[in-house]
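# Sharing a sequence plus its predicted fold:
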Amino acid sequence: MPEENGHPVDTIRMVGLRKKPDEPLGLTVREDESGYLIIARIMAGGSIDRQGLLHVGDAICEVNGVEVETLKALHEEVAKCRDSVTLKVIPALHDPPAANQVTSSLHPDSTKTICYMRALYCYDPAEDTLLPTCPTQTATEIGLKFNKGDILQIVDQSDPNWWQAQVVGGRGRRTGLIPSQELEERRKAFVRQEYDYVHKIGICGTRISKRKKKFMFSTKKSMDYDQAELILYEEVARMPPFMRKTLVLVGTHGVGRRTLKNRIIAEDPSKFGTIIPHTSRPMRELEEDGKAYHFTTREAMEADIRNHRYLEYGELNGNLYGTKLDSILSIIRSGKMCVLDCSPASLKYLRSSSEMLPYVIFLAAPGMDEIKNLYNIGSAFGYSSRNLTFDRSSSIRYSSRRARTLESLASLYEEDDFKRTMEESAKLQRAYDKYFDLVIVNNDLNDTLNQIVEAVNRLATEPQWVPVTWVY
């Protein structure tokens, strides 16, 4: 049997493809150890994918009768083509892999045509040195740029390192390559976030440093593990409008969480409610069980804690305090949205629970002047983060050096609190932003309240992308 380039002639195929002048063919090509130009991948939705005449592993020998031996020559000949192109190809020796293989996180053993992911980090292909491109291809031509929070339609996961995806709502819905979860995990090298200053957001008051440390995980340090950037994509599903069951306000101390929670409930008590915490503290004079607290014994609380019946709990002055899960479910079953101002460490449980269905709002600390205003509002209601105060009228010799020194110290302590609030706010946002549905900078309590109410009302009128675990 006659041969060409060591291959039987009857195995060589001539493939005619239709081509739009300004549209790429939609494939990547690599040069193997024998010098053949091998199709490495076919982009889903591209020209070649739509026509179905080429497969991964096929070798391209000629373009319109011109022999091509290098990637550069292949690109130049294809670029000359206008409406059509004819390729001489050597079919792959093995059966081509099934196209458009997508694995669901819920059913890893099954495959489907499509799935959707929420991006939990930003990606710019122009900055990616590992992106598989030909010498004449730019990274922006083959890669897909996306921002944190974008919804990605994953159309092919057959390559363990590079997925093919589209940005939902993006212009033209172009298909491009993005790093797989596994590749990006390895590349980030498990850098603990508080040391990853490269990705720190620029919020006033944060301390910037060039120090960077590596961190290897231990299962005993589950809190550090949960806060690390391991979850890079979250599988989501598009749901019709519906109301969430809990409204969770998260933010650092002094940013106005409790004030806003009380104002939200006062705005519409028939729609919003909140829990009454439990405590092992003895009941004081004039207190009633079920008003400010549910009073119980320490033994009963410890037993419930062991049985995971508390969302969160802590100890103060030898007494236990906690938020019981049954209290949250009781509010939900009454038909109200339960408003919580819990610790961010509780977000993972809330987010994974199909009973809680939380809408999480992060209240970011504003600038110095706005925090001082929040502090003054809190002080007017009897709240204070410092016991050190100075009253000018109480000093007989206000003009004395000692009096002026005390007032200066009080001012410095307050300013130090404000700076610490901004720094802690930035740290919380970096550590837990994958759980947030909305971020609001609390510059003004009235404006923030209006934004929260508007966001909650939109839930009943607009479709939502929610974790796929809420649906299936």
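The structure has been received and is ready for your questions. These numbers come from a predicted model, not from an experiment.

# going forward, measure contacts and count neighbours with C-alpha atoms only.
Will do.

# so L249 sits right up against L363, yeah?
Yes: applying C-alpha atoms under 8 Å as the test, L249 and L363 come out as touching, 6.9 Å apart.

# Give the residues shared as contacts by those two.
Jointly contacting L249 and L363 under the rule C-alpha atoms under 8 Å, 6 or more residues apart in numbering are R257.

# Buried residues in stretch 314-321, which are they?
320-321 (16 or more other C-alpha atoms under 10 Å).

# Provide the contact partners of that stretch at residue level.
By C-alpha under 8 Å, 6+ apart, stretch 314-321 touches 277-281, 298, 301, 313, 322.

# again, but for stretch 162-171
With contact meaning C-alpha under 8 Å, 6+ apart, stretch 162-171 is reached by 43-44, 144, 146, 150-157, 173-180, 183.

# and what of stretch 273-288?
By C-alpha under 8 Å, 6+ apart, the list of residues contacting stretch 273-288 reads 265, 289-298, 301, 319-324, 327-328, 331, 336-340.

# which residues touch Q227?
By C-alpha under 8 Å, 6+ apart, the neighbours of Q227 are 193, 431-432.

# should've said M368
418-419.

# quick revisit: now the buried members of the contacts of stretch 273-288.
Buried among the contacts of stretch 273-288 (16+ other C-alpha under 10 Å): 265, 293-296, 298, 301, 320-324, 327-328, 331, 336-340.

# Give me the subset of these lying in helices.
265, 298, 301, 327-328, 331 (DSSP state H).

# Next one for the comparison:
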Amino acid sequence: MLSSKNGCHQMNTFFFTAFLFPLQSLLSVHDAVAQRDFEPTLPPIPDDVLEEEEDSVKIVSLVKTKEPLGATIKRDKSTGAIVVARIMRGGAADKSGLIHEGDELKEVNGVPLEHRKPKEVLSLLARSQGEVRFKIIPASSKEEMSSNKKKLFLRALFDYDPDEDPAVPCKDAAVAFKRGDVLQVVSMEDDTWWQACHLGDSSTRAGLIPSQQLHERRVALQRPKALFKPRRVKPPAGLRRSFRLGRKSSWAREVARSRRWSTGVHGSIRPPTYIEVMPYHKDSKDRHRLVVLVGPNGVGVNELKRRLLISDPDHYGVTVPHTTREKRRQENEGVDYHFVSIHMFEEDILNHRFIEYGRYNGHYYGTSLDSVHRVMAEGKVCLLDVHPSKIKHVYTSEFKPYVVFVKPPRIEELRLTRRRAKFLCDEEDKNSVRIFSEEDFEDMIDLAETMERQCGHLFDKVIVNGDIAVAFRELKADLKKVEEAEVQWIPAEWICSSPTKARRSCGHLDSWI
């Protein structure tokens, strides 16, 4: 059958045979076709086929079947010729080895294609029954992909639906995916549209996906409004941060206020597109991966961490922060804080032993790398809650962090779920209680957009916390799935020295056959 949608056309799969005429000499390629077991058998080479052109031409005979050919055609703007635009890796055309990108189609069943449009060519193909014969001028020899080339796997950092993309060359030839899907890329020869397939997909035929450059250009053209909207300066707003679970110190809140991100400072941040990943086979002796939770103030990161810890205290653990202030009577060393001298704290700062730290009321507070090691050494999953910019300190093969971004829902849902929620403004003043304001909701959403735009490439999972109970179940189920997976996909940069680099160019619309 033949289908038509938005200029894309699909024709049934074909079996191949070809006849090549270099300078009026006839060369049969039946043997090459037979080796690939392309059935049914095609009729013998016609005796009356003559070549009148000086250039080499190729006659390719095809027999329709149900599978698509796996190629697209377009009209060359400079010559007007109908040429093969793309060959999908793993498709019938690719397997045959008889049709290549850049080949010019001269005739279909003896009908010249000069001055024809791709749609007219597809109409000829649609009317064809059984055998279809192409007359082709082969493209100049091109460098073939090496069969032993290293496989490239990418984790998608955005959702993509070809049906919603007006610029895709052919919707039928494209691959839809969701954020977090692992894709095997088989061709990056086109700088705008790469070819890939889903990991473990039973289909061996690849499809088109937007390249890194294309998606970056699209995001750049759709500048987030946060880049142009002036930020309000009000003391209570900022990132939520607590160095202790359950009891938020006033220092933590003050540091949170001072660590607000300014979108104006980061003007050249590249949007998250893909990240190269490699399979990690966890050994029974390996430690659990570090779990990092991030999100804007009020979104519920600390509550999710608290619920995880309560749900299974023998499996989950949290770090104990360091401080230089005096120990209070109700506090215990190694439980509430690790109490150290100023000299020792500053020495650890110089030795880069802190993931993050700050000062409040003349005292240092911070989360150390050693505190993470202690939790992991106990055989527990360490739950870490840090500012997104500090993830880099643990983003290594040693910790193999699994980063979860907790995202607020739309502002309408925030108004419904958070309007009556109360929280302490200052731990020292128990009567200082207030509810979320409209400005708090806007700040939460703005900060979430900024975090995702600037650090989205580090996030393994995104959870929208509209309902805390639903978000908690989703988080716990996801962490369990990660732990039980035989193969986990981790960033290649933890193993390799250099990430994948992409190229830049423009694409062309073509038709799917």
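Happy to help now that I have it. Not measured: the values here are computed from a predicted model.

# Could you tell me how far L374 of the first structure is located from E267 of the first structure?
20 Å (C-alpha to C-alpha, to the nearest Å).

# what about the two, which has more around it?
L374 (20 against 13; other C-alpha atoms under 10 Å).

# My guess is the more buried one contacts R257. True?
No: applying C-alpha under 8 Å as the test, L374 of the first structure and R257 come out as separate, 10.6 Å apart.

# H266 of the second structure matches what in the first structure?
Superposed on the first structure with TM-score structural alignment, H266 of the second structure falls opposite D224.

# what's around its match, how many residues?
Neighbours around D224 of the first structure, by other C-alpha under 10 Å: 16.

# cool, S96 of the second structure as well?
S96 of the second structure has 20 nearby residues by other C-alpha under 10 Å.

# Map it across to the first structure for me.
Checking TM-score structural alignment: S96 of the second structure goes with Q51.

# So for that match, what's the nearest residue that isn't a sequence neighbour?
Spatial nearest neighbour of Q51 of the first structure, excluding adjacent residues (C-alpha to C-alpha, 6 or more residues apart in numbering): L17 at 7.6 Å.

# for that neighbour, what are its contacts?
48, 51, 84-87.

# try K95 of the second structure
So K95 of the second structure contacts nothing (C-alpha under 8 Å, 6+ apart).

# ok, it to E104 of the second structure distance?
Taking C-alpha to C-alpha, one finds K95 of the second structure at 19 Å from E104 of the second structure.

# Next step: the contacts of Q227 of the first structure restricted to helices.
Using DSSP H, the contacts of Q227 of the first structure in helices are 431-432.

# Serialize the contacts of Q227 of the first structure to TSV and add fields for distance to E285 of the first structure.
Below are the contacts of Q227 of the first structure laid out as TSV (distance: C-alpha to C-alpha, whole Å):
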residue	distance to E285 of the first structure
Q193	47
A431	42
Y432	40
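
# With respect to L409 of the first structure, which of the contacts of Q227 of the first structure is nearest?
A431 (32.7 Å; C-alpha to C-alpha).

# Run through the strands of the stretch 1-150 of the first structure in chain order.
All strands of the stretch 1-150 of the first structure, identified by DSSP state E, counting those that start in this stretch, fall at 3-4, 7-8, 13-18, 27-31, 37-42, 59-63, 66-67, 84-90, 102-103, 111-112, 115-119.

# which residues touch the second one?
Think strand 7-8 of the first structure. 1-2.

# Now do stretch 178-195 of the second structure: which range of the first structure does it align onto?
With TM-score structural alignment as the criterion, stretch 178-195 of the second structure aligns to 147-164.

# Can you measure across that stretch, start residue to end residue?
Per C-alpha to C-alpha, the first residue of stretch 147-164 of the first structure is 16 Å away from its last.

# same check, this time on stretch 256-274 of the first structure
17 Å.

# Pull out the buried residues from that stretch.
Neighbour-count burial for stretch 256-274 of the first structure [16+ other C-alpha under 10 Å]: 256-261, 264-265, 272-274.

# Stretch 267-285 of the second structure too?
Buried residues in stretch 267-285 of the second structure (16+ other C-alpha under 10 Å): 270-278, 282.

# Export those as a markdown table, with columns for secondary structure and distance to T72 of the second structure.
Below are those laid out as a markdown table (DSSP: H, G, I helix; E, B strand; the rest coil; distance: C-alpha to C-alpha, whole Å):
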| residue | secondary structure | distance to T72 of the second structure |
| --- | --- | --- |
| R270 | coil | 31 |
| P271 | coil | 30 |
| P272 | coil | 29 |
| T273 | coil | 25 |
| Y274 | strand | 25 |
| I275 | strand | 28 |
| E276 | strand | 28 |
| V277 | strand | 29 |
| M278 | strand | 31 |
| K282 | coil | 42 |
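
# of all the residues you listed, which comes closest to P491 of the second structure?
Closest to P491 of the second structure, out of all of those and judged by C-alpha to C-alpha, is V277, at 4.3 Å.

# Map that closest one across to the first structure for me.
Using TM-score structural alignment, V277 of the second structure sits opposite V236 in the first structure.

# And A220 of the second structure, by the same measure?
By TM-score structural alignment, A220 of the second structure lines up with A189.

# What is the burial count for its match?
A189 of the first structure: 13 neighbours (other C-alpha under 10 Å).

# Helices of the second structure, start to end?
With DSSP H as the criterion, the second structure has helices spanning 30-35, 92-96, 118-127, 212-221, 250-258, 301-311, 342-350, 369-377, 411-418, 438-455, 468-484.

# Which among those helices is found nearest to A156 of the second structure?
helix 212-221 (10.2 Å).

# Having no further points to raise, I will conclude here.
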